[in-house]
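[1] could you work out the structure for the sequence below:
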Amino acid sequence: MRIYCDEVMESGCPARQPGQRKLRVRVHGHCFVVNKDLLAQNCEYFRALFQSGMKECQEDEICLRCVGLLGFQVMMQVLEGGRPMLNCDQIVEAIECAAFLQVPSLTKHLINVINSENCLLMFHTASTFGVWDLFHNSALFIQDIYSDLKDDLCTLPKTLTDYVEALIPASYMAVCSHSPSSDELENFQRTVSYLDEELKEWKALTQLPSSASTTMAGVAVLDNKLYIVGGVHDVSKNIVQSGFCYNPLTNSWSTICRPNQLRYNLTLVGHDGCLYALGGECDHKELSSVERYRVANGHWSYVSQLPRQSASVVSAVALDRIFICLWKGRGASDIFEYSPEKDQWILETTLVRDQSYGLCMVPHKDNLYLMRNGPCNDFLLCVMDCYNVSSRQWTAMPGQYVNSKGSLFTAAVKGDSVFTLSRKVTTEYTIEDYKWKRKREMTGFGRIGSIYTFLMRLPKTTLPLAERSAASAPGQRSGNIDGHRRHLVRCVDNL
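    Here you go, the predicted model:
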């Protein structure tokens, strides 16, 4: 966005399109020419203003005194489709703008760019201006890296630190590939497990439903619920007909309808209230079709196909954007972004490395870390390249990130840490300046077969599976925690 002092300027491309209603907005001596309809659609302040019948409704120029220049500039960038990374001054003014002008898309963007450097600023500023969605999500992020920020938290009011300490941290979770069980008795191998970081060991959380399969299935977390879709019964590759959903707050499983196209070896992605079933196989043929499941209405529908047929698609969600990696051949891997608004796959970049293709993609801040097989097709080794989605630049990562104990072909990010595991060892890495530094090792996940890993927030009173029968109802426990949160929000509101 261009800024010229005391001059009229266009805020961005959408305002220059013919036939759109334009409005001049003056902010601290700077005049923006903006799309009036864009403001009305996205800002509650402007929507109410334009519908109020006041004289400002008919004027071609208005003056805003309640927000800062930087905040309004960031807001317009976001409304026009930009995803800017923000410095401290921009963050403060953007939060102020989101509060006074009531701009949900700006709040959503601020949530998406929370990181270890800005989370405390986001948290405190959001509490000051009453942007509660941002306040809560900043607090969750702080809870996830609590030990790293414990000294800094002492500078905040006690009510704010109490709020953080009452929240549930994310847990590193894993489940192995299992076919449906025909046993009437419980099979304690067929479990979803979580890592107890204090004891550095894995504990069982819940058993898989007897008819569920995680063999060649799609596994994803959406809104803190675990979904399993597809999968096969046995070596004949008969596909499981139902999908399954686990809610940790109630410790219960439910079923969801299957996609229109039966599929296995699919990739399942959770994003913005929807599940996306990408590609996969059926009858030993790779698929390019993609289906979207809207949790709100419980229906699957087809969306734009993958650029080419593919199974076990490598995927990641960074800055609330869905990215996939598809092997192009001859050492080339294409990175595509899916735009739900346009229902379109857009080529983002291509990485070319001899005799190599992507195996796993890990998001952190505005970076995508692409793991690929090492030299001489040695799949016990892997190397990494980092792609920055803001600068659109690749950086080769030094060294190799797998030893004889473990594998990086599955990983999950919490704060500035990356967790990965094998049957022998669970390893936590710290991401620092395009380097992954080994932080600590814990007990491995001693199961056979492919491993799916993800993050979920479990009730603080979660017990190992063998002990849960003696505990009270999980729904009641989580309700007490939710009530405590509401009490803290009311306290913060009175600051």
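
[2] CA only for contacts and neighbour counts going forward, please
    OK.

[3] who's in contact with residue 450?
    Residue 450 makes contact with 176-177, 215, according to C-alpha atoms under 8 Å, 6 or more residues apart in numbering.

[4] pipe those residues into JSON lines and attach secondary structure and distance to residue 356 per row.
    JSON lines is the format used below for the contacts of residue 450 (DSSP: H, G, I helix; E, B strand; the rest coil; distance: C-alpha to C-alpha, whole Å):
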{"residue": "176", "secondary structure": "strand", "distance to residue 356": "26"}
{"residue": "177", "secondary structure": "coil", "distance to residue 356": "26"}
{"residue": "215", "secondary structure": "coil", "distance to residue 356": "26"}
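
[5] quick one: which of these is most hemmed in?
    The most neighbours of any of the contacts of residue 450, using other C-alpha atoms under 10 Å, belong to residue 215, which has 25 neighbours.

[6] so who does that one touch?
    For residue 215, the contacting residues are 177-179, 231-233, 450, by C-alpha under 8 Å, 6+ apart.

[7] what's the most distant pair in those residues?
    When those are compared pair by pair using C-alpha to C-alpha, the farthest-apart members prove to be 233 and 450, with a separation of 15.3 Å.

[8] state the helix or strand in which the residue nearest the centre of the chain lies.
    In the chain, the residue lying closest to the centroid (C-alpha atoms, centre = their mean) is residue 317, at 5.2 Å. The secondary structure element spanning residue 317 is strand 314-318 (assigned by DSSP states H and E).

[9] relative to strand 314-318, how tilted is the next helix or strand after that strand?
    If you walk from strand 314-318 toward the C-terminus, the next helix or strand you reach (DSSP H and E) is strand 321-329. For strand 321-329 and strand 314-318, the angle between their directions (axes from the mean of the first three to the mean of the last three C-alpha atoms, to 10 degrees) works out to 150 degrees.

[10] list the buried residues for strand 321-329?
    Applying a neighbour-count criterion of 16 or more other C-alpha atoms under 10 Å, one finds 322-327 buried in strand 321-329.

[11] what does stretch 77-96 give?
    Within stretch 77-96, the residues that count as buried by 16+ other C-alpha under 10 Å are 77-80, 83-85, 90-96.

[12] residues in contact with the closest residue to residue 200 other than its chain neighbours?
    With sequence-adjacent residues excluded and distances taken as C-alpha to C-alpha, 6 or more residues apart in numbering, residue 200 is closest to residue 442, at 5.1 Å. Counting by C-alpha under 8 Å, 6+ apart, residue 442 makes contact with 200-201, 425-427.

[13] try residue 105
    The neighbourhood of residue 105, defined by C-alpha under 8 Å, 6+ apart, consists of 42, 78-79.

[14] buried sites along the lengthiest helix in the chain?
    Using DSSP state H to define each element, the chain has its longest helix at helix 474-493. For helix 474-493, a neighbour-count test (16+ other C-alpha under 10 Å) marks 474, 477-478, 481, 485, 488-489, 492 as buried.

[15] can you check stretch 23-32 too?
    Judged by neighbour count using 16+ other C-alpha under 10 Å, the buried positions of stretch 23-32 are 23-27, 30-32.

[16] let's have those in JSON lines, adding secondary structure and distance to residue 226.
    As requested, the buried residues of stretch 23-32 are exported to JSON lines (three-state DSSP; distance: C-alpha to C-alpha, whole Å):
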{"residue": "23", "secondary structure": "strand", "distance to residue 226": "46"}
{"residue": "24", "secondary structure": "strand", "distance to residue 226": "47"}
{"residue": "25", "secondary structure": "strand", "distance to residue 226": "45"}
{"residue": "26", "secondary structure": "strand", "distance to residue 226": "47"}
{"residue": "27", "secondary structure": "strand", "distance to residue 226": "46"}
{"residue": "30", "secondary structure": "strand", "distance to residue 226": "48"}
{"residue": "31", "secondary structure": "strand", "distance to residue 226": "48"}
{"residue": "32", "secondary structure": "strand", "distance to residue 226": "45"}
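
[17] how about this one, so we can line them up?
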Amino acid sequence: MDCGLPEPEEREWWAGCLTVRVEDSCFAVQRDFLARHSSYFQALFHSGMIESRRDEVHLRGGVRAKGFLIALSVCRGESPALDDPDQLVDAVECAAFLQVECLAQYLCEIVDSDNCLLLYQAASTFGLRVLFHGAALFLSDSFYDLGDVAEGAIPQDLVDYARSLPAASYVAIGTHTPSVERLHDSFRVVCHLDEQEGEWKHLTELPTACSTSMAGVAVLDNRLYIVGGVHGYRKDTVDGNFCYDPETGLWTALRGPLQPRHDFTLVGFNRRLYAVGGEFQQQLISATESYDAAKDEWTFVCHAPRPVASAACAVARRRMFVCFWRPPGTTDIFEYVPAGNAWRLETTMVRAQSYGHCMVAHRDHLYVMRNGPCDDFLRCLMECYSITTGQWTTLAGQYINSKGSLFTAAVRGDSAFTVKHMLTLEYAVTGDGWKPRRQMKGFPKSGSLWTCLLRLPRMGSVVPQLDADTEKEGKRSLPGTAEEQAEAV
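    Here you go, the predicted model:
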């Protein structure tokens, strides 16, 4: 949020400290800090009213002390644990009243099956539309687990709205090099899993210039990005880079990274794409770039800790993690921190003759798939790392790689999906491992696969009305159409 720069004669006042009184507590906070993070304070300080110049502001309604303290913590870049229901409600009320965008986003990112219904109803009550829609999407993804609980626990119009939203679909793409216009290749398709029928169906065809061989594939803001890749026996890097929007069903071309690369890691995080490492002219590289989709612009950021190719990555609790392996059996997990443009070593996993080649996140846990014993490379073992406690746990069970490709997985709600040529499996993610939930048909094409989650459009969303108490108290209302709801995300 851009609060603008004050005039030179006002800068001393602007940088001064303000006492904010909430209930019986007082907080000393810098004015510019409040203006950066809260639209409420930004408007107050620019209003020209007498209150804007006072050394103390008393927030008499709409905010509790615990909620304000949580907001300050999140605005400082911290990730407070919000396990108590009262804390969650206070945080929602504060985010809505003071219009603290980063707190609203934080609440969206900590939605899980334990707090989903509470946050959904609280967001409806206080008119926090981005959280309202985010919690509704999570409930849409989790009706298998939460549907029976939701009925009767929250108003029926909220249940109906969540049911009207499309659950995220499991999407798979085969590995292909560029084609030519005059040759129609029926294998160059993107497929989605129809869970009701238990089989894979056609979603779209790849652009002819698009390569998925050693490319970067990621989802950002519900758009599928395919960047780079190779063609030819010399593995020359291709120039074609594409974005698929499921809402329109159209592919658009976009600029490629400043550093040509293939076999790199592409991850959607913090409203940007990040391209990490890769290979160029038969050399591993550590160059890392950030892509701004609104500007169609790549910029270099801090180099990765060391050259790496095809590194596993995951985003958990607003944090981006990447695996870097060191032979013969060490996997270092680094976090990239955008605020400081720096890499930080999070943890190290040491397993004999093994490395992490796939990583997914569920809540505050990273699940790392690693190859099994050296004489059975196609069997995966799973390690679980808690970013909260810093502890590693080896989970029971083995997971079979698909023939010709390494393990691939995606997490939706409390489910994990994996696929190979013969079988697609859904697992229930629990505290002690992944438990098989159901199986469906395998991907109809052989070879290595890319997988991700996309929300495919569904017509006829029904937007619920606000609680009567919300309108009576004059709290901000939710948007009145499905389109406005979508814009809020």
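
[18] got a TM-score for the two of them?
    Aligned and superposed, the two chains score 0.88 in TM-score terms (TM-score structural alignment, normalised by the length of structure 2); 455 aligned residues with a C-alpha RMSD of 2.3 Å.

[19] rewinding a little: which position in structure 2 pairs with the residue nearest to the centre of structure 1?
    By TM-score structural alignment, residue 317 of structure 1 lines up with residue 315 in structure 2.

[20] what about its match, distance to residue 366 of structure 2?
    In this structure, residue 315 of structure 2 and residue 366 of structure 2 are 9 Å apart, going by C-alpha to C-alpha, to the nearest Å.

[21] do residue 391 of structure 2 as well
    When distances are taken as C-alpha to C-alpha, residue 391 of structure 2 and residue 366 of structure 2 turn out to be 11 Å apart.

[22] find residues that contact each of those two.
    When contacts are counted by C-alpha under 8 Å, 6+ apart, residue 391 of structure 2 and residue 366 have residue 385 as shared neighbours.

[23] who has more neighbours out of the two?
    Taking neighbours as other C-alpha under 10 Å, residue 391 of structure 2 and residue 366 compare with residue 366 leading, 21 against 11.

[24] figure out the helix or strand that the more buried one lives in.
    Per DSSP H and E, residue 366 of structure 2 falls inside strand 365-371.

[25] any chance you could map the helices in the stretch 51-200 of structure 2?
    Across the stretch 51-200 of structure 2, reading from the start of the chain, the helices by DSSP state H, counting those that start in this stretch fall at 65-75, 85-97, 101-109, 116-126, 129-141, 143-153, 156-164.

[26] what's the mean distance for the third one versus structure 1?
    The superposed helix 101-109 of structure 2 is, by mean C-alpha distance after the TM-score superposition for structure 1, a mean 0.3 Å from where its aligned residues fall in structure 1.

[27] now swap in the fourth one and tell me
    After superposition onto structure 1, the average distance of helix 116-126 of structure 2 to its aligned residues comes to 0.5 Å, using mean C-alpha distance after the TM-score superposition for structure 1.

[28] contacts for that helix, please.
    Outside helix 116-126 of structure 2, the residues within contact range by C-alpha under 8 Å, 6+ apart are 85, 88-89, 92-93, 96, 111, 129, 131-132, 135-136, 138-139, 150, 153-154, 158, 466-467, 469-470, 475-478.

[29] now do the helices in the stretch 351-489 of structure 2.
    Shown for the stretch 351-489 of structure 2, the helices assigned by DSSP H, counting those that start in this stretch span residues 468-473, 482-487.

[30] from residue 408 of structure 2, how far out is the residue mapped onto residue 70 of structure 1 from structure 2?
    With TM-score structural alignment as the matching criterion, the partner of residue 70 of structure 1 in structure 2 is residue 66. Distance, residue 66 of structure 2 to residue 408 of structure 2, by C-alpha to C-alpha: 41 Å.

[31] for residue 329 of structure 2, same thing?
    For residue 329 of structure 2, the distance to residue 408 of structure 2 (C-alpha to C-alpha) stands at 20 Å.

[32] the more surrounded of those two?
    For the pair residue 329 of structure 2 and residue 408, the greater number of neighbours falls to residue 408 (22 against 14), based on other C-alpha under 10 Å.

[33] the contacts of residue 442 of structure 1 into JSON lines, with extra columns for distance to residue 433 of structure 1 and neighbour count?
    As requested, these are exported to JSON lines (distance: C-alpha to C-alpha, whole Å; neighbours: other C-alpha atoms under 10 Å):
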{"residue": "200", "distance to residue 433 of structure 1": "27", "neighbour count": "14"}
{"residue": "201", "distance to residue 433 of structure 1": "29", "neighbour count": "15"}
{"residue": "425", "distance to residue 433 of structure 1": "25", "neighbour count": "18"}
{"residue": "426", "distance to residue 433 of structure 1": "23", "neighbour count": "22"}
{"residue": "427", "distance to residue 433 of structure 1": "19", "neighbour count": "23"}
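
[34] widest-spaced pair of those residues?
    Comparing all pairs in those by C-alpha to C-alpha, the longest separation belongs to 201 and 427, at 11.7 Å.

[35] distance check, the equivalent of residue 127 of structure 1 over in structure 2 against residue 483 of structure 2.
    Structural alignment (TM-score structural alignment) places residue 127 of structure 1 against residue 124 in structure 2. Between residue 124 of structure 2 and residue 483 of structure 2 the computed distance is 17 Å (C-alpha to C-alpha).

[36] do the same with residue 175 of structure 2
    Plainly put, residue 175 of structure 2 is 35 Å away from residue 483 of structure 2 if you go by C-alpha to C-alpha.

[37] one more: residue 444 of structure 2?
    Per C-alpha to C-alpha, residue 444 of structure 2 is found 35 Å from residue 483 of structure 2.

[38] coming back round to it: which of the contacts of residue 450 of structure 1 show up in structure 2 as well?
    Contacts retained in structure 2 from these (both residues aligned by TM-score structural alignment, their matches' C-alpha atoms under 8 Å), given in the numbering of the listed structure: 176-177.

[39] adding distance to residue 66 of structure 1, write the contacts of residue 450 of structure 1 out as CSV.
    Listed next are the contacts of residue 450 of structure 1 as CSV, based on distance: C-alpha to C-alpha, whole Å:
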residue, distance to residue 66 of structure 1
176, 54
177, 55
215, 56
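
[40] nearest to residue 304 of structure 1, of the contacts of residue 450 of structure 1?
    Each of the contacts of residue 450 of structure 1 was checked against residue 304 of structure 1 using C-alpha to C-alpha; the closest is residue 215, at 26.1 Å.

[41] looking for the alignment partner of the closest one in structure 2.
    Matched across to structure 2, residue 215 of structure 1 falls on residue 213, judged by TM-score structural alignment.

[42] pretty sure residue 42 of structure 1 contacts residue 106?
    No: taking C-alpha atoms under 8 Å as the contact criterion, residue 42 of structure 1 and residue 106 are not neighbours in contact, 9.1 Å apart.
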